[in-house]
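Novice: Using only what follows, build the 3D model:
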Amino acid sequence: MANPSIRAALAAKDFIVAPGIFDMISARIADRMGFKALYATGYGTVASHLGVPDAGIATYSDMVGRMSRFAQGSTTPVIADADTGYGGLLNVRHTVMGYEAGGVTAIQLEDQEVPKKCGHTPGRRVIPARDMALKIEVAAEARKSDDFLIIARTDARTALGLDEAIARGQLYRKAGADIVFIESPESEEEMKRIGGEIDAPLLANNVDGGGRTPILSAEKLASFGYSIAIYPALGFLAMTAALETAYAHLRAHGDSAGLPDGALADFGAMNTLMGFPEVWEFDRRWARPDAAE
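Specialist: Purely as a prediction, here's the structure:
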């Protein structure tokens, strides 16, 4: 069931910062930190699950189970990437129904051609704006609860310019989107203009490590009219750097001794994170006195 807290935060103008999650370890870590929402990144999920680029290769079947597991394994509401809805209008309806049934709170749909490409990468092409508006209308009709939010993303800025991207954002809002996501604006001035011309809750995509959009503070984004900032790459980029350091040390030295302090999590803390104490308590409660005989 969708969590009403995101809709409530938007109504109260309570800015939302959402870290990117991509597997259940990242989800469990982020879930315990008090964020108002978690962002289930398509790039990171496809990379961790399939080991391939986020380039339209993953299917609805690949993704719905993963996104549902994130939602069901977290107490924090989950915003989930759903690419283009995995096809036409009927596919969009099926995707919305599946993600909502899985416990996701907000679904992100984009207006790229199939196969889609990851945002902030070159070569993205968009479908006609009216075709995307129909997808948003179908998505809004397909949901069972108004607390399940529709995020409409346009990738038109890079290929067609900011004017077209803003016009699409306005159209998608009228079609029923709860949140508008203009992908890849290239300056603070562009972001400020987006906030001034689109009357809707806005989402900013802060891509660490070399994205096209400047990474701004929550305070500045809120002053521009934004409501949500996602950090989709933060988790998997941090994990990649940490693993490369640890594995390189092992390869060079033949053991893990000598890694710097903080390079590894405590094994006991990891057991707690994954829920082993509950398993051990269950075993103690149900142990039979004659088990050792």
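Novice: make it CA atoms for all contacts and neighbour counts henceforth
Specialist: OK.
Novice: Can you point out the buried residues in stretch 25-36?
Specialist: The neighbour-count check on stretch 25-36 (16 or more other C-alpha atoms under 10 Å) flags 26, 27, 28, 30, 31, 36 as buried.
Novice: out of the residues you listed, who's nearest residue 214?
Specialist: When the buried residues of stretch 25-36 are compared for distance to residue 214 (C-alpha to C-alpha), residue 36 wins out at 22.6 Å.
Novice: In a strand, residue 152, correct?
Specialist: Yes - note on residue 152: a strand contains this position according to DSSP: H, G, I helix; E, B strand; the rest coil.
Novice: Who are the contact partners of it?
Specialist: By C-alpha atoms under 8 Å, 6 or more residues apart in numbering, the residues touching residue 152 are 108-111, 136, 169, 172-173, 177-181.
Novice: again, 7 Å this time
Specialist: Contact analysis of residue 152 by C-alpha atoms under 7 Å, 6 or more residues apart in numbering lists 108, 109, 110, 172, 177, 179, 180, 181.
Novice: what's around the fourth one, how many residues?
Specialist: Look at residue 172: counted by other C-alpha atoms under 10 Å, it has 27 neighbours.
Novice: what's next to whichever helix in the chain runs longest, contact-wise?
Specialist: Criterion DSSP state H: the longest helix present in the chain is helix 234-253. For helix 234-253, contacts defined as C-alpha under 7 Å, 6+ apart pick out 20, 21, 44, 208, 256.
Novice: just the buried members of these?
Specialist: Among those, the ones that count as buried by 16+ other C-alpha under 10 Å are 20, 21, 44, 208.
Novice: quick one more, to check against the first:
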Amino acid sequence: MSSWMAPDGDRTTRLRELIEGPDLILAPGAYDALSARLVEETGFSVVYMTGFGTAAGRIGRPDVGLLTLTEMADQARRLVDAVRIPVIADGDTGYGNPLNVIRTVKEYERAGVSGIQLEDQVIPKKCGHMSGKAVISVSEMVAKLQAAVDARTQNTVIIARTDALAVEGLNAAIERAARYYEAGADMLFIEAPEHTDQIRRLAFSFPEVPLVFNWAEGGKTPPLSRKEIVEMGFKLVIFPLSTLFSATAAMRQVLQVIYRSGTPAVVMDQLVRFDEFLRFIGLPEIHELEQRYRS
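Specialist: Next comes the predicted model:
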């Protein structure tokens, strides 16, 4: 059977096995189906649907709460359909109150995601590494997480993110994270620590809890090595910007060449070959299916 049509298996179970396993999970960000396929082709076991990248790729705007639940769920579905590995999707604030969170979980599960990240920012939210953030009360976020846990039907991994460090300080962020774990979150994500000692303290505050580290190029958090991340006990590292920034740089370069010289001829050796690209996006499988179902 063509791999395009073969059963996907239980990707949520696979994600939970990875979380319970001994190894650090690396999850590069994907901002569209093509970048998700590249993540999978490279050999990564998980792909992260980045909200920052989705906003940039879908509407060409910054991550400031402009996208709706339906747009984000549709994007998640596209990524899930493009790959076989588990997809963790940015669920922003859940797009409202606990009732909205229930719908968010249901829509994301219908899309096929294996994990959903929810944060405690005030709506409209902002990228975690931007200034001017505000957070809702602890009790509001606890209610949202309880609603998410109650609403899931497929054992979906719930990741609770707090942006309180920039607003209320490290102690408050750690206290919030502890409350969120008590509310039923499977993983904790304390966003945008600015110093290594902050990262170390928040990591050591939760020695038995799976933690998320956000490796954001140019963001507020210092760029730790893989060895440092492992030693501090983090379980999942997301790279929400790497594919987006590298693609932007490459496209900008070739466009400048075309603008200056009129054709991309001088950079042809730097581009993916036409036939290679068609193989990558699955044209041989399409041909196989055409032959199988030819009338």
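Novice: And the TM-score between these chains?
Specialist: Put the two chains on top of each other and the TM-score (TM-score structural alignment, normalised by the length of the first structure) is 0.94; 285 aligned residues with a C-alpha RMSD of 1.4 Å.
Novice: what range in the second structure does the longest helix of the first structure sit on?
Specialist: Aligning helix 234-253 of the first structure against the second structure (TM-score structural alignment) gives residues 242-261.
Novice: what's the mean deviation for that stretch versus the first structure?
Specialist: Once superposed with the first structure, the aligned residues differ from stretch 242-261 of the second structure by a mean of 0.2 Å; criterion: mean C-alpha distance after the TM-score superposition for the first structure.
Novice: returning to what we had before: return those of the contacts of residue 152 of the first structure that are likewise in contact in the second structure.
Specialist: Retained in the second structure by both residues aligned by TM-score structural alignment, their matches' C-alpha atoms under 7 Å are the following of those: 108, 109, 110, 172, 177, 179, 180, 181.
Novice: before we move on, the earlier item: would you mark the buried spots in the match of helix 234-253 of the first structure?
Specialist: By neighbour count on 16+ other C-alpha under 10 Å, the buried set for stretch 242-261 of the second structure is 242, 243, 244, 254, 257.
Novice: Residue 279 of the second structure: what secondary structure?
Specialist: Under the three-state scheme (three-state DSSP), residue 279 of the second structure adopts helix.
Novice: Would you state the strands of the first structure in chain order?
Specialist: Along the first structure, counting by DSSP state E, strands occupy 16-21, 38-40, 78-81, 106-110, 149-154, 179-182, 203-205, 228-231.
Novice: nearest to residue 128 of the first structure, of those?
Specialist: Closest among the strands of the first structure, using C-alpha to C-alpha: strand 149-154, at 10.8 Å.
Novice: Which part of the second structure matches the closest one?
Specialist: Using TM-score structural alignment, the residues of the second structure aligned to strand 149-154 of the first structure are 157-162.
Novice: what's the mean deviation for that stretch versus the first structure?
Specialist: Once fitted to the first structure, stretch 157-162 of the second structure is off its aligned match by 0.3 Å on average (mean C-alpha distance after the TM-score superposition for the first structure).
Novice: from the chain's centre, how far out does that stretch sit?
Specialist: Distance of stretch 157-162 of the second structure from the chain centroid (C-alpha atoms, centre = their mean, to the nearest Å) equals 12 Å.
Novice: Please apply the same query to stretch 235-250 of the second structure.
Specialist: Worked out by C-alpha atoms, centre = their mean, stretch 235-250 of the second structure lies 10 Å from the chain centre.
Novice: same deal with stretch 287-295 of the second structure?
Specialist: How far stretch 287-295 of the second structure lies from its chain's middle: 36 Å, per C-alpha atoms, centre = their mean.
Novice: Which one of the strands of the first structure lies nearest to residue 160 of the first structure?
Specialist: strand 149-154 (10.7 Å).
Novice: what angle separates the closest one from strand 106-110?
Specialist: Computed by axes from the mean of the first three to the mean of the last three C-alpha atoms, to 10 degrees, the angle separating strand 149-154 of the first structure from strand 106-110 equals 20 degrees.
Novice: circling back to that earlier point, what's the farthest-apart pair in the buried ones among the contacts of helix 234-253 of the first structure?
Specialist: 21 and 208 (13.9 Å).
Novice: Helices along the stretch 51-200 of the second structure, start to end?
Specialist: 51-59, 69-82, 98-111, 138-151, 165-168, 170-182, 196-204 (DSSP state H, counting those that start in this stretch).
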